[in-house]
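In: Return a 3D structure for these sequence lines:
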Amino acid sequence: MFYSTMKLTLGNGLKLAFRPWVEGLENVPADGPAILASNHLSFSDSFFLPAVLDRKVTFVAKAEYFTSPGVKGKLTAAFFKGVGQLPVDRSGGRGAGEAAIKSGIDVLERGELFGIYPEGTRSPDGRLYRGKPGGLARIALATNAPVIPVAMIDTEKIQPPGQVMPKLMRPGIRIGKPLDFSRYQGMEGDRFVLRSVTDEVMYEIMKLSGQEYVDMYATAAKRQIAEAEKKRKAEAAEAAKAAEGRKDAA
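Out: As a prediction, this is how the structure comes out:
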């Protein structure tokens, strides 16, 4: 009931304000389990995709969204529960990954839709990064649920980092045809099979999104970007210090 109310309120509000366009809705089954595997450009991806679907879709979200203290924390927790997100503690390493996988399997075994971002985190620069094989492929092979590739388009432009107010523009969603991996069922322990399944899904997402593909993990790219920014600031500070020294000497 709460989900229906939140979906009606939030979904209609998003569609009215941003008017997202969508292609391929017919590829989402009217009933039964399916995995929606999407690229990840923005925090809002988990809201725009459910908004255009008739069925409930469940994602996993950081546990912090459900445990923050105070009134704001309680409202945030209620909001995320209301839109069908499940809390997972991502600080626990391998255990956290196993919890996310179990959550996904539970959702699919109930005959519902499960949403997942194979990149594991948001793209730092709008490009498509290598998919992580541990989650998506293992869930797909354990449940034999079809995998539906999804491409979010331009959602990162709505509220870029540092921008307080979102920009009213039309994001897009392209939904591809379901992928069947039943030929690999029972082989979820084979890392080469997991890699193959993941790469096939990422290739379909790339075709749908038109993004440039980068054969590295987004987490590694974020570290590189952070290190480069740290180095740039250090060099700028050093240059400023040297300039101040020259000024004093003069």
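
In: contacts, neighbours, all on C-alpha from now
Out: Will do.

In: May I ask you to name the longest helix in the protein?
Out: As assigned by DSSP state H, the longest helix anywhere in the chain is helix 218-249.

In: which parts of that helix are buried?
Out: The neighbour-count check on helix 218-249 (16 or more other C-alpha atoms under 10 Å) flags Ala218, Thr219, Ala221, Lys222 as buried.

In: try stretch 193-209
Out: For stretch 193-209, a neighbour-count test (16+ other C-alpha under 10 Å) marks 193-194, 197-199, 201-206, 208-209 as buried.

In: Please give the centre-to-centre distance between it and its chain.
Out: Chain-centre distance of stretch 193-209: 15 Å, with C-alpha atoms, centre = their mean, to the nearest Å.

In: again, but for stretch 73-87
Out: 16 Å.

In: Could you do stretch 181-190 as well?
Out: 24 Å.

In: Do me a favour and get the end-to-end distance for it?
Out: 14 Å (C-alpha to C-alpha, to the nearest Å).

In: which residues sit against it?
Out: With contact meaning C-alpha atoms under 8 Å, 6 or more residues apart in numbering, stretch 181-190 is reached by Ala137, Arg138, Ala140, Leu141, Ala142, Asn144, Pro146, Val193, Leu194, Val197.

In: let's see this one next to it:
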Amino acid sequence: MLFYWFLKYVALGPVVKLVFRPHVEGVEHVPPRGAAILASNHLSAADWVFMPLSVRRRVTFLAKAEYFTGSGLKGFLQRAFFTGAGQVPIDRTSASAAEDAIQTGLRLLRQGRLLGIYPEGTRSPDGRLFRGKTGVARMTLETGVPVVPVAMVYRPRRLPLVGWNLPAVTVRFGEALDFSRYEGLAGDRFVERSITDEIMYEIMTLSGQEYVDVYGARVKKSMDATGASASDVVSRLQPPADEAADRAPESLAG
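Out: Next comes the predicted model:
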């Protein structure tokens, strides 16, 4: 716990703010107390740094377990860093990975935490916004907590004099979404898909991204197998007919 605040206010936060000067909009929409889900687009590995720095409260993310299993000094330091930075490991390779991730998220929300989630489940392969997975919907249905849509926006910027190329970063928080009208319908895949699509629409509106109704992980897998570009892969893929992939775990990065 102390290491998180040390990183935020002493070691990492001041440097990031000085160098990047992130612009923050709508942070008043984040509840000052109590549990809530911060559902964000996922463009960069740095997303989990910029977004928590914009919020007074501690944000906990579900992180892939590989960040916690390294060996040697590097593995120890990486494990200590991510643990201290408020990340909770999830194993995305096991058969029960999706359910384990959801149960971990539910536990954190019932403790009154702010839970950071990337509904796309992986970083965008080409800067567009991809289909969201329904784990976020199930968590809000089972706990009744609000969902705050978040958009990370990066614009090219060249610093004068030094000539460095650093992104101009904007973090936008939208109005909290209340899904209490669906109370008692957790597990209904049609309701969960409707909620997830509503969340993704709000993220799209905040970010200005083009939306693609295909899972980013499917696109990445096909890109790796064929060497094709994301655009070429998307043009060949159809939105998934089944909802099984919806329940793959949302995580820190992919």
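
In: Adding distance to Glu26 of structure 1 and secondary structure, write the contacts of stretch 181-190 of structure 1 out as TSV.
Out: Conversion of these to TSV gives the following (distance: C-alpha to C-alpha, whole Å; DSSP: H, G, I helix; E, B strand; the rest coil):
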residue	distance to Glu26 of structure 1	secondary structure
Ala137	23	helix
Arg138	26	helix
Ala140	21	helix
Leu141	23	helix
Ala142	25	helix
Asn144	20	coil
Pro146	14	coil
Val193	29	helix
Leu194	27	helix
Val197	23	helix
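
In: Of all pairs in the residues you listed, which one is the farthest apart?
Out: Pro146 and Val193 (16.0 Å; C-alpha to C-alpha).

In: rewinding a little: closest one to Tyr3 of structure 1 out of the buried residues of stretch 193-209 of structure 1, please.
Out: For the buried residues of stretch 193-209 of structure 1, with Tyr3 of structure 1 as the reference and C-alpha to C-alpha as the criterion, the closest is Ile205, at 28.0 Å.

In: Check the alignment and tell me where the closest one lands in structure 2.
Out: Using TM-score structural alignment, the partner of Ile205 of structure 1 in structure 2 is Ile203.

In: Return the residues in contact with that match.
Out: By C-alpha under 8 Å, 6+ apart, Ile203 of structure 2 lies in contact with Ser40, Asn41, Pro149, Val150, Ala151, Gly174.

In: Give me the aligned partner of Val52 of structure 1 over in structure 2.
Out: Checking TM-score structural alignment: Val52 of structure 1 goes with Ser54.

In: and that match, how many neighbours?
Out: 20 (other C-alpha atoms under 10 Å).

In: Now the nearest residue to it once chain neighbours are set aside: which helix or strand?
Out: Take Ser54 of structure 2 and drop its neighbours on the chain: the residue closest to it by C-alpha to C-alpha, 6 or more residues apart in numbering is Val24, 6.5 Å away. In this structure, Val24 of structure 2 sits in strand 23-25 according to DSSP states H and E.

In: okay, stretch 233-244 of structure 2 sits on what stretch of structure 1?
Out: Stretch 233-244 of structure 2 maps onto no residues of structure 1, going by TM-score structural alignment.

In: show me what contacts the equivalent of Tyr65 of structure 1 over in structure 2?
Out: Taking TM-score structural alignment, Tyr65 of structure 1 has Tyr67 as its aligned residue in structure 2. Each residue near Tyr67 of structure 2 by C-alpha under 8 Å, 6+ apart is listed here: Gly75, Gln78, Arg79, Phe82, Pro89.

In: Tell me how far Tyr67 of structure 2 lies from Arg128 of structure 2.
Out: The value you get for Tyr67 of structure 2 to Arg128 of structure 2, if C-alpha to C-alpha is used, is 26 Å.

In: next one: Ala137 of structure 2
Out: Between Ala137 of structure 2 and Arg128 of structure 2 the computed distance is 21 Å (C-alpha to C-alpha).

In: Give me the more crowded residue out of these two.
Out: Between Ala137 of structure 2 and Arg128, counting by other C-alpha under 10 Å, Ala137 is the more crowded of the two (25 against 20).
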